[in-house]
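J.: Okay, here's the prediction I keep looking at, along with the sequence it came from:
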Amino acid sequence: MDAERMSGIDPASSPSGEGCAGCLAGEGPGWWFHLRRCAACGRIGCCDSSPSQHASRHARESGHPVLTSFEPGEDWFWNADTGQFVDGPAMSPPHAHPDGQPVPGPAGKVPQDWQQHLH
């Protein structure tokens, strides 16, 4: 097994979609602030500022601790177990949600008082 897979990163994994898989499945209020991508399997989840914090939950429950941003222009990796940024390889595209997707999102699901619901 190569070092990237051993560190919990599979650069060939594809994103699970264009938005948080948990929110879109109806788990929680159904909207997110920012998106994160599991570096091991590609599952898209919402960030820890979002009401449901699906990305960190996935990291804990799946044993896939390394997350990467799924926001345009961001390319960092975060280890949820250690609470530290880590180095990572280029991931397979797409690297972010579509440019036209609003933040927070998705369109039509975000409450007007969304700032009051952030963590």
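T.: Sure, I can see it.
J.: use CA for all of it now, contacts and neighbours both
T.: OK.
J.: Grab the nearest non-local neighbour of Gln84.
T.: In space, and not counting its chain neighbours, Gln84 is closest to Trp78: 5.8 Å by C-alpha to C-alpha, 6 or more residues apart in numbering.
J.: and the one you found, what element?
T.: strand 77-79 (DSSP states H and E).
J.: following the longest helix along the chain, which helix or strand shows up next?
T.: The longest helix of the chain (DSSP state H) is helix 54-62. As assigned by DSSP H and E, the chain's next helix or strand after helix 54-62 is strand 66-69.
J.: what number of residues lie near the residue nearest to Phe77 when sequence neighbours are not counted?
T.: Excluding the flanking residues, the one nearest Phe77 by C-alpha to C-alpha, 6+ apart is Thr68, at 4.3 Å. Other residues near Thr68 come to 27 when the count uses other C-alpha atoms under 10 Å.
J.: try this one next to it:
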Amino acid sequence: MKKTDLILALAAILAAAGIWLFYSAGADKGLTAVVTVDGEVKAEMPLEENGDVRIETEAGYNIVHTENGQAFVTEADCRDQICVDHKKIEKVGETIVCLPHKMVVEIIGEGEAEVDMVVG
């Protein structure tokens, strides 16, 4: 390996680490998990409280759980189970999506509006 290749590889690693630190350290811890189905708010779950909510849709159901300041999907009857396998979320702007059920779990913080943008 040439010296320039080593310098380039090191620069790429440092850039990736910097970007990761910027995004992970810069996000605020959320206060509420908002569950929407097809754009309609179905539940708002404070992250400081532990609990479950069952979300029923025409296509099936999901169970969203909050515990220790985090939200996650514990159970769903969709075939791919991506929402169940998703990591726990806790920072403002993080989401879990279940496409078959058109369900989105989003973490919001203090003073945030429910609608971020309207596209017509």
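T.: In hand now; what should we look at? Given the structure is predicted, the values throughout are model-derived calculations rather than measurements.
J.: May I have the TM-score of the superposed chains?
T.: Aligned and superposed, the two chains score 0.25 in TM-score terms (TM-score structural alignment, normalised by the length of structure 1); 57 aligned residues with a C-alpha RMSD of 5.2 Å.
J.: elements contacting the longest helix of structure 1?
T.: Counting contacts by 3 or more C-alpha pairs under 8 Å, 6 or more residues apart in numbering; DSSP states H and E, helix 54-62 of structure 1 packs against strand 35-38, strand 44-46, strand 66-69.
J.: how about a markdown table for these, with distance to Phe85 of structure 1 added?
T.: Below are those laid out as a markdown table (distance: least, C-alpha to C-alpha, whole Å):
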| stretch | distance to Phe85 of structure 1 |
| --- | --- |
| strand 35-38 | 14 |
| strand 44-46 | 18 |
| strand 66-69 | 9 |
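J.: Out of the ones you listed, which is the most enclosed?
T.: Greatest average neighbour count among those goes to strand 44-46 (a mean of 31), per mean count of other C-alpha atoms under 10 Å.
J.: I'd like to know which elements that one is packed against.
T.: Identification of packing neighbours for strand 44-46 of structure 1 by 3+ C-alpha pairs under 8 Å, 6+ apart yields helix 21-24, strand 35-38, helix 54-62.
J.: what's the most buried one of these?
T.: Counting by mean count of other C-alpha under 10 Å, strand 35-38 has the highest mean neighbour count of these, with a mean of 29.
J.: which helices and strands sit right next to it?
T.: Against strand 35-38 of structure 1 (3+ C-alpha pairs under 8 Å, 6+ apart) you get strand 44-46, helix 54-62, strand 66-69.
J.: wait, which of those is closest to Cys38 of structure 1?
T.: Closest to Cys38 of structure 1 of those is strand 66-69 (C-alpha to C-alpha; 4.7 Å).
J.: Alright, I will stop here.
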